[in-house]
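Visitor: fold the following.
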Amino acid sequence: MALLQLLLAAAALCWHCPVALGELKLPPRAFSFEDLPAGSGTLPSTEPTQTVEGGTECACRLRCLTEPACRGYGYSVRTSTCRLTELLPTSQRMQESREEWRWHARYGVRLLGEPCAVDGDCSTLTPAAACVKNVCSCLDVATETGAGGCAKAGRFLEVPSHQLATGLLSEMSGTTIAACSAACAGELHCVAFDFSSDGLCRKFSAGITSDAVTARQTPITDTITESRAVRSFIWKFAHADGTPPATYESTPGGKMRLLPVISPTNASSICFSDGAILFPGVNAAALASVHQFLSNRAKTTYVWIGLSDVLEEGRYVTSDNQTPTEIAWDTNQGHGHEDCGVVAVRSSLVHDAPCGWQNFEALCQYVGENLALNKFAWMSVNNDQHPASHGNDGLQGTVVRSKALTQLASLTWTVDLGQPVQVTSVLYMASSSSDLTTNRNHLTEIRVGSDRASFDEQHSARCVWLEAPFVADGHARLFRCTVPVTGRFVRLIRRQPETVLDFADLAVFGNRLMEHEPEILSAEPLIS
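Guide: Below is the predicted model:
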């Protein structure tokens, strides 16, 4: 059976297998070719090709373009022979030939492991694939299946207090919860499903989009209904979208970067600009995961990590807003008035240190790509000197600051992410204030919605609510959504009695969602 017939059979079974060329509507890029270097040779005669004798090179090119299954062609200058092939012509696949052949590889229809120039070269045949370092590879939120495709990486999370309502893909009746879960996991666009006690499975392209919960009813007659027990599940991706900068290295504790000698607040700012936080691991196991990395690279005795009790003396909180029950303190540490945390490189034990006047190297841990960076943003009360665009420019030195208007019930800042995103966390950078007696970082809610104007519980879902002061001025802290929530717009709301909306920057992390299924066409394989 020809290559594309095999792909056709595989694609009929699951989205994460490579799609047969000719099944999909080809993008404009697929109607252009990459010219292989002169003298590359020719494809081995054992490779299946369709040979056409006579004719011009232009006619050969046109013949390939009219065959959706053709991924390249070769033309013999001496014999006027045209060879059409389903196998992508590459220099590595050529063998020496006495004939002068001119080979051309079709753009836009590349498989995993084949050369590429842009993401569109890869994603036509293999959904969830992209061009990474000029080679078609699975996106970082997907894994290779072993059959030439990419599968979503992650797991389902049950969300008992929420209801799915947006982006219904399909329904199946008379099935089991295991079959429903497997069906959703096997579809690229399916990120959530619910399952009712009567065996109805519903698959969705969006997860939690609203805080509104209503009991689902099943009609018994025209006038009588009964409630059904419904369980809802959303897909939790293995990690947020994004590839760390080249300065980050893989460790057992994640992707890490060691900053040169610096203050903790400046270190927090640099980590922020990378889509990272100061390393939040403070127990023995977490610190052991970065011990080798630090031992091989650190030049200072101590290294800043994401731990402090700046907000409340004696109550240590990590950079990802956790109050740890176990901290690997060294002897006689953690009881003084020094508010920031460092790890001793040699012992991997934690010390407290003054935040203001000592400098050490610092350890950043990558979180993901800031999906809000430099996107369009606006405020309910604008201030030309401190505009909304300062809230997602990635800079600590520029701030958002509203004018004090006590008559408003709330002050808001909103960013348009540009497409639906399953938001998993936000990273809040507080502005540096000269007023040390007032912390305005409180009474703050962050919601995610699909309507740019309406953020009530019907049209949006809460990510986090932060009532008490939650971060010190000049510091950054990561807040994970209670459950991942889906939408295009993220709104930061500051409630009364606080009268000023004031912060340096807000980063948004999560996973971009695809909105539409590709259009399906049909075509015959080139070689039978």
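Visitor: contacts, neighbours, all on C-alpha from now
Guide: OK.
Visitor: next, count neighbours for residue 171.
Guide: Applying other C-alpha atoms under 10 Å, we find 14 residues neighbouring residue 171.
Visitor: my bad, residue 456
Guide: 15.
Visitor: cool, residue 417 as well?
Guide: There are 20 residues near residue 417, going by other C-alpha under 10 Å.
Visitor: check which helix or strand covers it.
Guide: strand 410-429 (DSSP states H and E).
Visitor: for that strand, buried residues please.
Guide: Residues 410-417, 420-429 are the ones in strand 410-429 that count as buried (16 or more other C-alpha atoms under 10 Å).
Visitor: what's that strand packed up against?
Guide: helix 264-273, strand 377-379, strand 476-495, strand 505-512 (3 or more C-alpha pairs under 8 Å, 6 or more residues apart in numbering; DSSP states H and E).
Visitor: and the ones you listed as a markdown table, adding distance to residue 203 and mean neighbour count?
Guide: Putting those into a markdown table (distance: least, C-alpha to C-alpha, whole Å; neighbours: other C-alpha atoms under 10 Å) gives the following:
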| stretch | distance to residue 203 | mean neighbour count |
| --- | --- | --- |
| helix 264-273 | 36 | 23 |
| strand 377-379 | 32 | 20 |
| strand 476-495 | 15 | 23 |
| strand 505-512 | 18 | 25 |
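Visitor: residue contacts, the closest residue to residue 309 other than its chain neighbours?
Guide: Leaving aside its sequence neighbours, residue 309 sits nearest to residue 316 (C-alpha to C-alpha, 6 or more residues apart in numbering; 4.4 Å). Residues counted as contacts of residue 316 (C-alpha atoms under 8 Å, 6 or more residues apart in numbering) are 307, 308, 309, 323, 324.
Visitor: ditto for residue 156
Guide: Going by C-alpha under 8 Å, 6+ apart, the list of residues near residue 156 reads 181, 192, 233, 234, 235, 236.
Visitor: my read: the fifth one touches residue 192, true?
Guide: Yes - taking contacts as C-alpha atoms under 8 Å, residue 235 lies within contact range of residue 192: 5.7 Å.
Visitor: okay, and the common contacts of these two?
Guide: 156, 207.
Visitor: which of the two has more residues huddled nearby?
Guide: residue 192 (28 against 23).
Visitor: what ranges do the helices span in the stretch 151-300 of the chain?
Guide: 177-185, 264-273, 284-288, 291-297 (DSSP state H, counting those that start in this stretch).
Visitor: which one of the ones you listed lies closest to residue 125?
Guide: helix 177-185 (19.1 Å; C-alpha to C-alpha).
Visitor: ok, and for that closest one, which residues are buried?
Guide: 177, 180, 181, 183, 184, 185.
Visitor: mind checking how far it is from the chain centre?
Guide: 23 Å (C-alpha atoms, centre = their mean, to the nearest Å).
Visitor: with stretch 257-267 instead?
Guide: 26 Å.
Visitor: let's see this one next to it:
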Amino acid sequence: MVPPAAVVALAALLAAAPALSAEPGTVEFLAERLATVRLPPDAYRMEELGESNETLPADLVLATKGGVLEPSCRHLCLSRPDCLGTAYRPSDQQCLLSVRRPAPGRLEPAAEPWVLAARRGLAFLDEPCQRTTDCSLVVPGSFCSAGLCACLEAFNRTEAGGCRPLGELVPADGVRPADDALIREEAAAELADCSAACQGDALCLAVEFSAVSSTCRLYSAGITDDLGADPSGEWRTLVRRLPTATGPPPADFVQLGGQWWFSKHAAVQYRQATRDCASLGGILYHGREDGTRAALAAAQMLDERIFLGLDDTGIEGEFVYSDGEPLDNLTTWHSGEPNNFRGSEDCSELRTSGLLNDIGCGTNRPYVCMWQPGILRSAARGRPVWASWGTTTAARAVDGDMDTWSGPTLPDEVDSLEEQRQHLTVDLGATHQVTAVLLVTGAGRSAADTTIYLSSSRERHDAAAAAVCRRLPGQYMRHRMARLYRCRHPVQGRYLHLVTDRLRVSWTEVAVIGAQLDGDQALQPEQM
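Guide: Alright, predicted model coming up:
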């Protein structure tokens, strides 16, 4: 019999599965799970563990069979999806099938030697693995780390040996989870009851709630497309915002106010300051009145005029912070400012008085970088990865792939808008939940109408295949500048697509803030 194709995504594994009642990480959960999903090809092979003076205790024995040869013993195990190992005694041809991998610490002494074997492709936490699906098929929310199964960083290990997602449920207006990620549907009188059901379910990453029918739907995946919510407005969608990876800040950052990390640098021009901060895994200090100013003042970082991460370089008069948010009403300008003196003041500074002033971006000013915990290393790091209109060839690609190439500067005159469009695809190496994207553009002209997508498809970014992180109307992406853009709600996918009109750039750097959901290659929190 040819084994079925491997199942590599949690949502796909659960697509046709009924609600599971057992606690993830337990033998009972695995038995329920394996009754409804297809095993990967590797799970039809056994790994020899050698001879041992220990054997299976009674509570791990799934079945026994006497008078069989050792290959037949292993075949018996492979014929049962709930069998994870064998113990075979050659002296009397006794075969024991095990519900767990035969491993030191869970065996008991034996008077005679036993030959042990373990099933490949299925592993609990702390057990050997070769790929993430070995772990995630048995324990959702786990991955293969240094050859052993472990919980992903955004998941907490449970007493039963499962992995439970962390984080809070936040609104996701205008979108909904994919139908094939539905775990179950149940009655709920209030939205709070539906939220509590999700928080108590180790597989739940999103919910839909209808007050009209008092119905709650739990989903094993977040927002993966942009098809939109129920047009009637009956259903509300909440998605679990997972905690982002942290990691240590760069060595020259200091902690101030108990929660913020800063470093001060010598005077440069504005665009250079934004790029320098991005290279350290941070953004130019935005200057909002959120408690950070007092901490900076106490550390004598505001004893001279400094650049702020606040500019209207995209659209005149529409100031945007370095974290992609629009200017709020709490910002206090110096009298008569901003005045865009002589039409050339698109950036801003913080004076020692605590008031703001708009200045030219070519002015040199000291600056303060604000570390952003959770920025994950870019898969595009240090490589030109822009793809563009129809003259692409694989020979031009830096990695031999037509989707990641750096073409020549486009001509100023083209026949259609489609020919002006550029498309960047970055493989994050695994499925991630993304909450923000840090972009550092290279040399080139500004853009209009830029959209950031997350998709499970390398080729597609249409509404049925990709979720919109953020739409950037106007000329938000600027020549040689860095800015952080927060997604309108957490989105999920492996491939980041950046599609923009009328942009001429030679390269870009991309990093994401988010949490890994599967995959063997984790993006590490570090500088870009």
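Visitor: do you know the score for how well these two fit?
Guide: The TM-score (TM-score structural alignment, normalised by the length of the first structure) is 0.63; 452 aligned residues with a C-alpha RMSD of 5.7 Å.
Visitor: returning to what we had before: same check for the contacts of residue 156 of the first structure, but in the second structure.
Guide: Retained in the second structure: 181, 234, 235, 236, out of these (criterion both residues aligned by TM-score structural alignment, their matches' C-alpha atoms under 8 Å).
Visitor: rewinding a little: ok, the buried residues of helix 177-185 of the first structure vs residue 73 of the first structure, which is closest?
Guide: Distances from residue 73 of the first structure to those, taken by C-alpha to C-alpha, are shortest for residue 185, at 37.5 Å.
Visitor: just the buried members of the contacts of residue 316 of the first structure?
Guide: Buried among the contacts of residue 316 of the first structure (16+ other C-alpha under 10 Å): 307, 308, 309.
Visitor: distance to residue 138 of the first structure and secondary structure added to the residues you listed, as JSON lines?
Guide: Below are those laid out as JSON lines (distance: C-alpha to C-alpha, whole Å; DSSP: H, G, I helix; E, B strand; the rest coil):
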{"residue": "307", "distance to residue 138 of the first structure": "35", "secondary structure": "strand"}
{"residue": "308", "distance to residue 138 of the first structure": "38", "secondary structure": "strand"}
{"residue": "309", "distance to residue 138 of the first structure": "41", "secondary structure": "coil"}
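Visitor: go ahead and flag the most central residue of the second structure.
Guide: residue 432 (2.2 Å; C-alpha atoms, centre = their mean).
Visitor: circling back: could you export the contacts of residue 316 of the first structure as TSV, including distance to residue 72 of the first structure?
Guide: Shown next, in TSV, are the contacts of residue 316 of the first structure (distance: C-alpha to C-alpha, whole Å):
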residue	distance to residue 72 of the first structure
307	57
308	60
309	63
323	59
324	59
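Visitor: from the residues you listed, which is closest to residue 483 of the first structure?
Guide: residue 323 (18.9 Å).
Visitor: is it true that residue 484 of the first structure touches residue 424?
Guide: Yes - Residue 484 of the first structure lies in contact with residue 424 (C-alpha under 8 Å); the separation is 4.7 Å.
Visitor: which residue comes closest to residue 206 of the second structure once chain neighbours are left out?
Guide: residue 239 (4.1 Å).
Visitor: and residue 12 of the second structure, what helix or strand is that in?
Guide: Per DSSP H and E: residue 12 of the second structure is located in helix 10-14.
Visitor: list the buried residues in that helix.
Guide: Applying 16+ other C-alpha under 10 Å to helix 10-14 of the second structure flags 10, 11, 13, 14 as buried.
Visitor: and the gap between residue 489 of the first structure and residue 393 of the first structure?
Guide: As judged by C-alpha to C-alpha, to the nearest Å, residue 489 of the first structure and residue 393 of the first structure stand 16 Å apart.
Visitor: residue in the second structure paired with residue 441 of the first structure?
Guide: Per TM-score structural alignment, the equivalent position to residue 441 of the first structure in the second structure is residue 446.
Visitor: cool, residue 157 of the first structure as well?
Guide: So, by TM-score structural alignment, residue 157 of the first structure is matched to residue 170.
Visitor: burial of that match, as a residue count?
Guide: Neighbours of residue 170 of the second structure under the rule other C-alpha under 10 Å: 15.
Visitor: which residues are in contact with the closest residue in space to residue 344 of the first structure that isn't next to it in sequence?
Guide: Spatial nearest neighbour of residue 344 of the first structure, chain neighbours left out: residue 302 (4.6 Å); criterion: C-alpha to C-alpha, 6+ apart. With contact taken as C-alpha under 8 Å, 6+ apart, residue 302 of the first structure is in contact with 342, 343, 344, 345, 360, 361.
Visitor: list the buried ones in stretch 101-117 of the second structure?
Guide: 101, 102, 103, 107, 113, 114, 115, 116, 117.
Visitor: map residue 82 of the second structure onto the first structure.
Guide: Going residue by residue (TM-score structural alignment), residue 82 of the second structure aligns to residue 69.
Visitor: go ahead and confirm its match touches residue 7.
Guide: No - assessed by C-alpha under 8 Å, residue 69 of the first structure is found out of contact with residue 7, at 11.1 Å.
Visitor: contacts only, for residue 221 of the second structure.
Guide: Residue 221 of the second structure neighbours (C-alpha under 8 Å, 6+ apart): 10, 11, 177, 178, 181, 204, 205, 206, 492.
Visitor: export those as TSV, with columns for distance to residue 222 of the second structure.
Guide: Converted to TSV, these look like this (distance: C-alpha to C-alpha, whole Å):
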residue	distance to residue 222 of the second structure
10	11
11	10
177	6
178	8
181	9
204	9
205	6
206	5
492	6
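Visitor: of those, which is the nearest to residue 293 of the second structure?
Guide: Distances from residue 293 of the second structure to the contacts of residue 221 of the second structure, taken by C-alpha to C-alpha, are shortest for residue 492, at 34.3 Å.
Visitor: so that closest one touches residue 432, yeah?
Guide: Yes - counting by C-alpha under 8 Å, residue 492 of the second structure touches residue 432, with 5.7 Å between them.
Visitor: how would you label residue 428 of the second structure: helix, strand or coil?
Guide: Three-state assignment for residue 428 of the second structure (DSSP: H, G, I helix; E, B strand; the rest coil): strand.
Visitor: cool, and residue 449 of the second structure?
Guide: Going by three-state DSSP: residue 449 of the second structure is strand.
Visitor: distance-wise, check the closest residue to it other than its chain neighbours relative to residue 30 of the second structure.
Guide: Closest residue to residue 449 of the second structure apart from its sequence neighbours, by C-alpha to C-alpha, 6+ apart: residue 473 at 4.7 Å. Here residue 473 of the second structure is placed at a distance of 48 Å from residue 30 of the second structure (C-alpha to C-alpha).
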